[in-house]
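Peer 1: Model the following, please.
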Amino acid sequence: MIVSQPAQQQEPPGVESRMEPRPDHGEESYRGSGRLSGKAVVITGADSGIGKAVAIAFAREGADVLISYLDEHDDAQDTAHWVKQAGRRAVLVPGDLADPAHCRAVVERAVGEFGRIDVLVSNAAVQMTRTSLEEIPDEEWDRTLAVNLSALFHLCKAAVPHMPSGSSIIASSSVNSDMPRPTLLPYAATKAAIANMTASLAQMLAERGIRANSVAPGPIWTPLIPSTMPPEHVEEFGANTPLGRPGQPAEVAPVYVLLAGDEASYVSGARVAVTGGKPVL
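Peer 2: A predicted model of the protein is given here:
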C-alpha cells in the first residue's frame, strides 16, 4: 500500500502510466463471484482511477461494460483489456461529456450494444486547484459544472427509459461535498450538488424500481491528483486522513459493486463514504 508518493505533476487530465507509484485498480487482486452476472453497465471516466477499478470489478462480477472517457486512449484500451480478460464485452466510447449531445450518444451506443442499461455509473470529473476566487477562469467554472454535474443529468435523462426495474444509478460524489476544500471550490460545489441530486433521483425513480445512490471517496490516488494539484500537495496527499495515506482505486470499487448488485435492493438514496476515516455527514 502507498503511504506517501513523491512530488510530481502532469498536464490535465493526466495519465496513469506517468504516475509514481502506479495506482492499484485491482488488476491482480479483485476476485469476482458473479454478483453482476449478465448486467449491462455504463461507466463514465472509466479509462483510469476509480472508473477503471469499477470497470474491472464489474467485469469480474459478470457485467458487460461501456467505457466512456475523454481522449486518454491508451489508458482506456488498458481498461478494455482487463474487461475482456474477464470474458466480458468492452465498448469504448471517447468524447466530451460537457456536450449534452455526447451524453445522449453514450446512452444510445450502450442501448445499441446491450439492448438496455442495468447500471449507470456517473464518475467522470474535472477539478483544478486555485488559491483565490479571482483566479478561477469563468470557462473553468462552466466546464466543471458541465462535466461533473450537468452530465449526470443528461445521462440519467437519456438512460432511465432504457433501465428496467431493479436497475441502479451510482454517482461519484466526494468528501468535499460537505467538507469543501477552498482551493477546489467549483469541484466541491458540484460534488455537493451530485449528492443532493442523487437523493432526489432515489425518490423520483423509486416507482420505476430504479435505485440511486452516491459514493463519497476521500483522497484516492488517481491521475486527477498529479494533473490538478501542485507537486507539494501531491506529496502530502492523503496524509491528513486517520489512516494516514491515500486510498487506492481498488479500495473504492467494492462499494460500487455492492450498490450495483441485487443484494442492495433496499439501498437507495444513500451516500457511502470511502474516506480513510473522515466522516461524511
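
Peer 1: use CA for all of it now, contacts and neighbours both
Peer 2: OK.

Peer 1: Centroid-nearest residue for the chain?
Peer 2: Closest to where the C-alpha atoms of the chain average out (CA atoms, centre = their mean) is N123, at 2.6 Å.

Peer 1: got the contact list for that residue?
Peer 2: Neighbour list for N123: I43, T44, G45, A46, I50, G51, N148, A171, S172 [criterion: CA atoms under 8 Å, 6 or more residues apart in numbering].

Peer 1: Of those, just say which sits nearest to A188.
Peer 2: Distance to A188 across the contacts of N123 (CA to CA) is lowest for N148, with 10.1 Å.

Peer 1: In three-state terms, how would E140 be classified?
Peer 2: On the three-state scheme (DSSP: H, G, I helix; E, B strand; the rest coil), E140 is labelled helix.

Peer 1: count of neighbours near it?
Peer 2: Per other CA atoms under 10 Å, the neighbour tally for E140 reads 14.

Peer 1: can you check E134 too?
Peer 2: Neighbours of E134 using other CA under 10 Å come to 8.

Peer 1: Give me the secondary structure label for it.
Peer 2: Following three-state DSSP, we place E134 in the coil state.

Peer 1: To check against the first, give me the structure of this:
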Amino acid sequence: MNRMQHTVALVTGAAGGMGRAHCRRLAEEGADIIALDIEAAAPELAETAREVEATGRQCVTGVADVRDQAALDVAVADGVAALGRLDVIVANAGIYTDLGLSWELSDQAWQRTIDINLTGMWHTVRAAVPALSDGGSVVIVSSTNGIVGAAAAAHYSASKHAVVGLARTLANELGPRGIRVN
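Peer 2: Presented below is the predicted three-dimensional model:
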C-alpha cells in the first residue's frame, strides 16, 4: 500500500502504544516519519524507528516533552529540516494516570494531565502547523472520555473534552488552507 507515498508525518508520544502503532501504520502506507517522545522513552523511541525503517521508510526521532514549547519547536524544526516537508500531524502524546474521585485528585495530578493531554496538543499544533503543507492533515487523538465522562477520571475526561473543542476550532481555522482536522 502507498496511500501516504511522498508524505511526511509527525507523531508525538511515538515511543510505544498507540504512537508506535501510528508510526508503523503510516510507514506501511508509504510515509516517512518524524517520531517524538520524552527523553525517558529514548530506548523505546529507537525501537519505533527500527520498526519504521523495517518498512523501507525513513524515521527521524527527536526528544521533546509536549509541555515544553521551546523543545518541541526545535524537535519539529529538526525533523522537518531532515525530511524536507511536513504533511501530517498526529498529536498523540497523552497520559491516563493518577485516577481518583474528582474531589480527591491532587492539584499536581490535575495539572500534569491537563498540561500533557491538552496543552501538549496545542503546543504540538503550534510548533508544527507553520511547516504543514496546504492540503495536509492534523489528527488530534482524544478518547471516548472526550465524549462522555468517566468516574475517577475527571482530569482525563476534562482534558479529552477540551481536545475535541480544540480540534473543532482548528478545523475552522485550517479548513481554508485545505487542511483536514480530525
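
Peer 1: how about the strands of the stretch 101-250 of structure 1, start to end?
Peer 2: For the stretch 101-250 of structure 1, the strands defined by DSSP state E, counting those that start in this stretch cover 119-122, 168-172, 211-217.

Peer 1: circling back: need the counterpart of the residue nearest to the centre of structure 1 in structure 2.
Peer 2: Under the alignment (TM-score structural alignment), N123 of structure 1 pairs with N92 of structure 2.

Peer 1: Let me see the contact set for the equivalent of S150 of structure 1 over in structure 2.
Peer 2: Aligned counterpart of S150 of structure 1 in structure 2: T119 (TM-score structural alignment). By CA under 8 Å, 6+ apart, the contact list for T119 of structure 2 reads V66, R67.

Peer 1: Look up how far V181 of structure 2 lies from T119 of structure 2.
Peer 2: If you measure T119 of structure 2 against V181 of structure 2 using CA to CA, to the nearest Å, the figure is 17 Å.

Peer 1: In the longest helix anywhere in structure 2, which residues are buried?
Peer 2: If you go by DSSP state H, structure 2 has its longest helix at helix 154-174. Residues of helix 154-174 of structure 2 classed as buried by neighbour count (16 or more other CA atoms under 10 Å): 154-164, 166-167, 170-171, 174.

Peer 1: equivalent range in structure 1 for that helix?
Peer 2: Aligning helix 154-174 of structure 2 against structure 1 (TM-score structural alignment) gives residues 185-205.

Peer 1: what's around the alignment partner in structure 1 of W110 of structure 2, how many residues?
Peer 2: Matched by TM-score structural alignment, W110 of structure 2 corresponds to W141 in structure 1. If you count neighbours by other CA under 10 Å, W141 of structure 1 ends up with 15.

Peer 1: check contacts around the closest residue to W141 of structure 1 other than its chain neighbours.
Peer 2: Distances taken as CA to CA, 6 or more residues apart in numbering put P186 closest to W141 of structure 1, at 5.9 Å, once the chain neighbours are dropped. When contacts are counted by CA under 8 Å, 6+ apart, P186 of structure 1 touches Q127, W141, T144, L145.

Peer 1: so which of the residues you listed persist in structure 2?
Peer 2: Using both residues aligned by TM-score structural alignment, their matches' CA atoms under 8 Å, structure 2 keeps these contacts from the contacts of P186 of structure 1: W141, T144, L145.

Peer 1: For the residues you listed, give me JSON lines that also has distance to W82 of structure 1.
Peer 2: Listed next are these as JSON lines, based on distance: CA to CA, whole Å:
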{"residue": "W141", "distance to W82 of structure 1": "34"}
{"residue": "T144", "distance to W82 of structure 1": "29"}
{"residue": "L145", "distance to W82 of structure 1": "31"}
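
Peer 1: what about the aligned residue in structure 1 for R25 of structure 2, helix or strand, and which?
Peer 2: Alignment note (TM-score structural alignment): R25 of structure 2 maps to A57 of structure 1. In the assignment (DSSP states H and E), A57 of structure 1 maps to helix 49-60.

Peer 1: Give me the mean distance between the following helix or strand past that helix and structure 2.
Peer 2: Where DSSP H and E defines the elements, the next helix or strand beyond helix 49-60 of structure 1 is strand 64-69. If you overlay the two and look at strand 64-69 of structure 1, the average distance to its match in structure 2 is 0.9 Å (mean CA distance after the TM-score superposition for structure 1).
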